[in-house]
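Trainee: Quick one, what's the 3D model for this:
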Amino acid sequence: MGLLGFFTRKPHERAGFELYSAAVGAARRPGFFAGLGVPDTLDGRFDLVSLHVALLIRRLRRDAAAEGPKLAQAVFDAMFADMDVNLREMGVGDLVVGKRVKRMWEAFHGRAAAYEAAIDAGDLAALEAALTRNIWRGEVVPEGAAARLASYAQALAERLAPQAMADFTRGRARFDVEVPA
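Mentor: Here you go, the predicted structure:
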């Protein structure tokens, strides 16, 4: 490989970052924090981003198009490249960043698997339990908040399902499900 090979982008890299950015934007809506009482902490924000990215990746992986799984991987790569950068910007030392990103990666996979299993089974109670465990992490959950967040997640999965792969490959996804109050 010549020197120019180091400067080429991976296929779907740009779309992956744009889709990830859309998921982050959706996860940062104030209604999650004000209306549902999601902790406005580093962990709370990570968990909301994880929920949105997990639902997006689930949708992409299930597409019949060959680009689906590749684009899902690009979104995952974008997420953890961003986590790495954010940790470094927060002053986490180079020797520790890799370990923290690995723990975040493992946490994401556990959450994504729990959310996917519950949604695939149509089990809102299991989804609510997983969200309670992961989002509020043993803190007091405001009355009905976990159930409303589970309904939101189910609605978002349904909203993502019919969106066209052509839009996803252009980095466009619609997360336009209203945050429950």
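Trainee: hey, let's count contacts and neighbours off CA atoms from now on
Mentor: Fine.
Trainee: Can you give me the separation between the residue lying closest to residue 170 once chain neighbours are set aside and residue 121?
Mentor: Among residues not flanking residue 170 along the chain, residue 15 sits closest, at 5.7 Å (CA to CA, 6 or more residues apart in numbering). The gap separating residue 15 from residue 121 is 30 Å, by CA to CA, to the nearest Å.
Trainee: tell me the secondary structure for the residue most central in space within the chain?
Mentor: Central residue of the chain (CA atoms, centre = their mean): residue 53, 1.9 Å from the mean position. Here residue 53 is helix, with the state taken from DSSP: H, G, I helix; E, B strand; the rest coil.
Trainee: What is the longest helix anywhere in the chain packed up against?
Mentor: Longest helix in the chain by number of residues (criterion: DSSP state H): helix 94-121. With contacts taken as 3 or more CA pairs under 8 Å, 6 or more residues apart in numbering; DSSP states H and E, helix 94-121 sits against helix 42-61, helix 67-89, helix 124-131.
Trainee: Now residue 94: closest residue in space, sequence neighbours ignored.
Mentor: In space, residue 94 is closest to residue 88, 7.3 Å off (CA to CA, 6+ apart).
Trainee: and that neighbour, how far is that from residue 82?
Mentor: From residue 88 to residue 82 the distance is 10 Å (CA to CA).
Trainee: swap in residue 142?
Mentor: According to CA to CA, residue 142 and residue 82 sit 30 Å apart.
Trainee: more neighbours, those two?
Mentor: residue 82 (16 against 12; other CA atoms under 10 Å).
Trainee: Identify whichever of the helices and strands packed on helix 94-121 lies nearest to residue 177.
Mentor: helix 42-61 (11.4 Å; CA to CA).
Trainee: Here is a second sequence; please produce its structure as well for comparison:
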Amino acid sequence: MAASRQPAFFTGYGVADTVAGRFETLSLHAGLVIWRTETLPEPGPDLAQDLTDAVFRNIDIALREMGVGDVAMPKKMKVMAQGYLGRTVAYRTGLHEPETDVLARALARNVYGDENLYESADCQRLTRYTRRLHEAYEPLSLETIMARPLPVVVASDVS
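Mentor: Just a heads-up that it's a prediction; the model follows:
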């Protein structure tokens, strides 16, 4: 979660410093580490589910602090869970597609709200960052993930 809150995303990548923008950076980071964890041998998949549950518990707390009530919470959480899942599938697909613009288009669509912005400097920078983050997470073992802290790609270091 801390990696998703790096100020550079909101000052240098053009990500909106809003609840929606913060959800985008959280979805990106959590999705990549959860993806790596669920591909590991047992108990990797169980740990991945625990991480997912923890992310959504934190989202629940944040929404309640912002004033979302008990009646509206289930619908809000369902929408956010569906959005998270769609994003993680799109990013995973993009990271393994030989065409380099698949990931950029997914990021542009979700983070910037317009797939046509995939060639923008901000989106290209976020695409490079995402690839570096994936490369940092890909070799992690279950022991490394459980020991923490995870490797952090410093957003301001990616040009």
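Trainee: on that earlier part again, isn't the residue nearest to the centre of structure 1 right next to residue 25, touching?
Mentor: No. Using CA atoms under 8 Å, residue 53 of structure 1 is not in contact with residue 25; the gap is 10.9 Å.
Trainee: contacts for stretch 61-71 of structure 1?
Mentor: With contact meaning CA atoms under 8 Å, 6 or more residues apart in numbering, stretch 61-71 of structure 1 is reached by 12-13, 15-16, 60, 72, 165, 169.
Trainee: for stretch 130-144 of structure 1, same thing?
Mentor: Stretch 130-144 of structure 1 is contacted from outside by 36-39, 43-44, 47-48, 111, 114-115, 146, 149-150, using CA under 8 Å, 6+ apart.
Trainee: between the residues you listed, which is closest to residue 174 of structure 1?
Mentor: Comparing these against residue 174 of structure 1 with CA to CA places residue 48 closest, at 16.2 Å.
Trainee: Aligned to that closest one, what sits in structure 2?
Mentor: Applying TM-score structural alignment, one finds that residue 48 of structure 1 aligns to residue 25 in structure 2.
Trainee: show me the contacts for the residue lying closest to its match once chain neighbours are set aside.
Mentor: With sequence-adjacent residues excluded and distances taken as CA to CA, 6+ apart, residue 25 of structure 2 is closest to residue 4, at 5.0 Å. Neighbouring residues of residue 4 of structure 2 by CA under 8 Å, 6+ apart: 22, 25-26, 28-29.
Trainee: now for residue 66 of structure 1: what does it line up with in structure 2?
Mentor: Aligning on TM-score structural alignment places residue 66 of structure 1 opposite residue 42 in structure 2.
Trainee: and what of residue 26 of structure 1?
Mentor: Under the alignment by TM-score structural alignment, residue 26 of structure 1 pairs with residue 3 in structure 2.
Trainee: Do I have it right that that match meets residue 27?
Mentor: No. Counting by CA under 8 Å, residue 3 of structure 2 sits too far from residue 27 to count as a contact (11.2 Å).
Trainee: Compare the two and say which is more crowded by neighbours.
Mentor: Each of residue 3 of structure 2 and residue 27 has its neighbours counted (other CA under 10 Å); residue 27 has more, 23 against 17.
Trainee: wait, that one sits on residue 90?
Mentor: No. Judged on CA under 8 Å, residue 27 of structure 2 makes no contact with residue 90 at a distance of 11.4 Å.
Trainee: sorry, back to before: quick check: the gap between the residue nearest to residue 25 of structure 2 and residue 98 of structure 2.
Mentor: Applying CA to CA to residue 4 of structure 2 and residue 98 of structure 2 gives a distance of 26 Å.
Trainee: And residue 122 of structure 2, by the same measure?
Mentor: Taken as CA to CA, the span from residue 122 of structure 2 to residue 98 of structure 2 is 21 Å.
Trainee: Look at the two and report which has more neighbours.
Mentor: Set side by side, residue 122 of structure 2 and residue 98 give different neighbour counts by other CA under 10 Å, the larger being at residue 122 (18 against 10).
Trainee: Quick check: the residue of structure 2 most remote from its centre vs residue 48 of structure 2, distance?
Mentor: In structure 2, residue 71 marks the outermost C-alpha relative to the chain mean, sitting 27.1 Å out by CA atoms, centre = their mean. From residue 71 of structure 2 over to residue 48 of structure 2 the distance is 29 Å, taken as CA to CA.
Trainee: for residue 17 of structure 2, same thing?
Mentor: When residue 17 of structure 2 is compared with residue 48 of structure 2 (using CA to CA), they lie 28 Å apart.
Trainee: Between these two, which is the more surrounded one?
Mentor: residue 48 (21 against 14).
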